[in-house]
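Visitor: my questions are about this predicted structure, shown below with the sequence.
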Amino acid sequence: MHQDHVSLATGQRSLGDPAIAYPLRPPLTRGCPRTSTGRIAYPVEVDYAYDRVPAGLFDQPPGPDIARWAPLLPPLSAPTLGEGGTPLLEACGVLVKDESRNPTWSHKDRLNRVTVSAALAEGAPGVVVASSGNHGASAAAYAARAGLPAIVLASAGSPPAVQSFVRAYGAAVFSVPAERRWPLMTEIVDRLGYHPVSNQTVTHTGHPYGPEGYKTIAYELFVQLGRAPAAVFAPTGYAELLYGVWKGFTELRRLGVAGTAPRMFSCEPAAGGPHARAVASGAPAAIVEVGPTDAYGIACPAGGHRGVRAVTDSGGGTVLVTDEELRAAQRDLGREGLWQELSGAAGLAGYRKLGAVFDGPVVCVGTSSGFKDVGVGSADIAVATTFDEVAANLPAGS
């Protein structure tokens, strides 16, 4: 690897207390042990030798393979599948960062390039993930590419098409009740030594290296726009994406590359919304009950401190969106050629619901292909053998 593409990661730092630092390895996948309690778990994040970042790193165009940003990522030992370099498109009156163009059709590929690299570095015999959708498919794909077995703990209600997608990569897929997925994953980690790429704590910490992969979205947006956007609206489940993008922009500002950073907006299902609850109450994180929603990809009962930090530190906010608002955003994106999963349309739905005016470009992150939605492939299509039957079934306005 070229010397400019060697990781400058130096260690891990607690989000509960930035004065507390740890070595870079092993990744603290159960959060900061010194600040976490039985009610709140604080994540750690990766720190870097920022004074050694090579000049001109952000002069290069974005493209597939996030290794182009390697100095500001943990060491990348897992092979690429061509993640990153996704387009920024004008649609529905905003700019949409279309993460469905990644190798497994979601933003999770950026995270899993980094976390599977960590599994290889730790000599783990495999990876384990608790996921019913994008994360499971992506982890399975990157593990397969790296020659590692993967265990995916899914829910019985996950779409059959997504289950088939995960199995295509050779993963061992198990249907597990939601309340048992995290405890069972922890047992697999402790007894088999598999590397966890999902959460194991009471509130969300997840993998400490994961959000580092999402920073590359911020780098790409800066290069694509020639500046930082005024605001970013992101679909939010556990907020790793939201925080990663925010951290990327703070690094650009710290390095003197960008003069500003965007306001970050968490867009969650109205049926739950742990980050909205935490921000509203001033809590570091929150746990909520989740009601019925088809946005299963971001319907999370446990929030994490990362999302709270991204929103409050950036001067942004939280937006709760209903399934009806999500469907309207999804439908309108589809009419402009972008098929997003219902969860993936939350950024646009949140922007519309907030109704704010910003002094600069607004980016809505579209996280995943609509292929992964509940019920995909089950709808009937009109049958036609004559022109009159075709004419009778044309969409309104055709």
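Guide: Structure received. All values derive from a computational prediction rather than experimental measurement. Numbers count the residues shown, from 1 in each chain.

Visitor: for the rest of this, base every contact and every neighbour count on C-alpha atoms.
Guide: OK.

Visitor: how far away is the closest residue to residue 174 other than its chain neighbours from residue 262?
Guide: Across the structure, with C-alpha to C-alpha, 6 or more residues apart in numbering as the measure, the residue nearest residue 174 apart from its sequence neighbours is residue 153 (5.1 Å). In this structure, residue 153 and residue 262 are separated by 35 Å, where distance is defined by C-alpha to C-alpha, to the nearest Å.

Visitor: let's bring in a second model and compare:
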Amino acid sequence: MTASRALLQRSLGDPSLTYPLWPPLTRGCPGSGDDRLVYPLEVDYDYDAVGKELFEQEPGTDLARWAPLLPPLDAPTLGEGGTPLLELGDVFVKDESRNPTWSHKDRLNRVTVSAAVATGAPGVVVASSGNHGASAAAFAARAGLHAVVLASAGSPPAVQTFVRAYGGKVLTVPVERRWSLLREIVDNLGYHPVSNQTRTHTGHPFGPEGYKTIAYELFLQLGRRVPAAVFAPVGYGEMFFGIWKGFTELRRLGLAGETPKMFACEPAGAGPTSVALHAGLDATIIEVGESAAYAIATEVGGYRAVRTVRDSGGDAVPLTDDEMFAAQADLARAGLWQEVSGAAGLAGYRKLGREFDGPVVCVATSSGFKDLGVGQAPVTVLENATWRDAL
């Protein structure tokens, strides 16, 4: 494996503030108090040491193919990445449900579980009601680590079964207890946190680095072109920011002359990115309304998503459940079954109704198997079925 060229951690709030690469600063920048915004960090690299030949390869599975532009990958691969880009009418759909645990979270967890291995942690802990928990449990199992997933009572039972299948321990607790309990497990058991620990979202500084590889793949899959626009489901905004960072790196390396406009697609009743942008804030916390898109319905906003919209010249697109259901149905009719949240990118593109001078990519994040209520509908048995019933 080619060596990582990662150098250090840098504050996204104040780029002049830098810190050693190890240990990952999972609670934001040191010295930030709970009474003000805690900014996340990103990883900086020795870009001059990264050869352009890195982007002459095929965009296949295993993130190790991008090792120079990722933190050290000490956890084994599960074959993450290399997901297909499919043409759907006037847009392209990047189908992240083809990852090992059927969601985009596998890109993040290959990197964050690697950090757990590198720091000698006995296990990982994550607060998640869906994709993140299943993915973390799978990569932890592959690396020989324990995994604890703190789920809310409203999480789908099938997803909790998914986590337990990998040997992960699920603790179902009230939503408001998840993050404080996560911090207690980190402090008392030494488990490595692969999800957020702060009031506004900072997450793991290495996590979005795994998502950059979506941009690398898109660049190659589009014939070494950058899309004019990217529409993606947004909750905390880690994937959204990671994709944007990947494109800025392609420009920095002299491989691309432009970057796409980035559009954050979120539930209308749970859109902290939209609220923060319209209020001129870096991040915010809101009251959440009901939404079937539970995977991206969050009260806690994050600076990464807000900054990505501002820097790219994009926007946030609030969506009703009906708009996401319609996009989900259209994807399914094209052979792509996504959970409601996973269809938000396509729903956002259609709602915005803009034309772009170049290809448009909608990121679809997760399999429809992850939705609430899947598999619970009663089955009707036809006692005297005939061929006419097939019409």
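Guide: Cool, got the structure. From a predicted model like this one, the values you see are computed outputs, not experimental measurements.

Visitor: quick TM-score on the pair, please.
Guide: With the length set by TM-score structural alignment, normalised by the length of the second structure, the two chains reach a TM-score of 0.98; 389 aligned residues with a C-alpha RMSD of 1.1 Å.

Visitor: returning to what we had before: isn't the residue nearest to residue 174 of the first structure right next to residue 175, touching?
Guide: Yes: the criterion here is C-alpha atoms under 8 Å, and residue 153 of the first structure meets it with residue 175 at 6.1 Å.

Visitor: more neighbours: which of those two?
Guide: For the pair residue 153 of the first structure and residue 175, the greater number of neighbours falls to residue 153 (24 against 15), based on other C-alpha atoms under 10 Å.

Visitor: pretty sure the more buried one is in a strand, no?
Guide: Yes: counting by DSSP: H, G, I helix; E, B strand; the rest coil, one finds residue 153 of the first structure located in a strand.

Visitor: counterpart of it in the second structure?
Guide: Residue correspondence to the second structure (TM-score structural alignment): residue 153 of the first structure is matched to residue 150.

Visitor: which residue packs closest to residue 3 of the second structure, ignoring adjacent ones?
Guide: Distances taken as C-alpha to C-alpha, 6+ apart put residue 68 closest to residue 3 of the second structure, at 5.7 Å, once the chain neighbours are dropped.

Visitor: secondary structure class of the alignment partner in the first structure of that neighbour, three-state.
Guide: Matched to the first structure by TM-score structural alignment, residue 68 of the second structure sits across from residue 71. Under three-state DSSP, the three-state class of residue 71 of the first structure is helix.

Visitor: residue 9 is in contact with residue 71 of the first structure, correct?
Guide: Yes: under the criterion of C-alpha under 8 Å, residue 71 of the first structure makes contact with residue 9 at 7.4 Å.

Visitor: the more surrounded of these two?
Guide: Taking neighbours as other C-alpha under 10 Å, residue 71 of the first structure and residue 9 compare with residue 71 leading, 22 against 19.

Visitor: residue 176 of the second structure maps to what in the first structure?
Guide: Structural alignment places residue 176 of the second structure opposite residue 179 in the first structure (criterion: TM-score structural alignment).

Visitor: tell me how far its match lies from residue 298 of the first structure.
Guide: When C-alpha to C-alpha is applied, the distance between residue 179 of the first structure and residue 298 of the first structure equals 16 Å.

Visitor: for the stretch 201-350 of the first structure, just list every one of the helices.
Guide: With DSSP state H, counting those that start in this stretch, the ranges of helices along the stretch 201-350 of the first structure come out as 210-225, 240-254, 274-281, 305-314, 323-334, 346-354.

Visitor: now the spatially most central residue of the first structure: how far from residue 255 of the first structure?
Guide: For the first structure, the residue nearest the mean C-alpha position is residue 241 (3.9 Å; C-alpha atoms, centre = their mean). Applying C-alpha to C-alpha, one obtains 21 Å for the distance of residue 241 of the first structure from residue 255 of the first structure.
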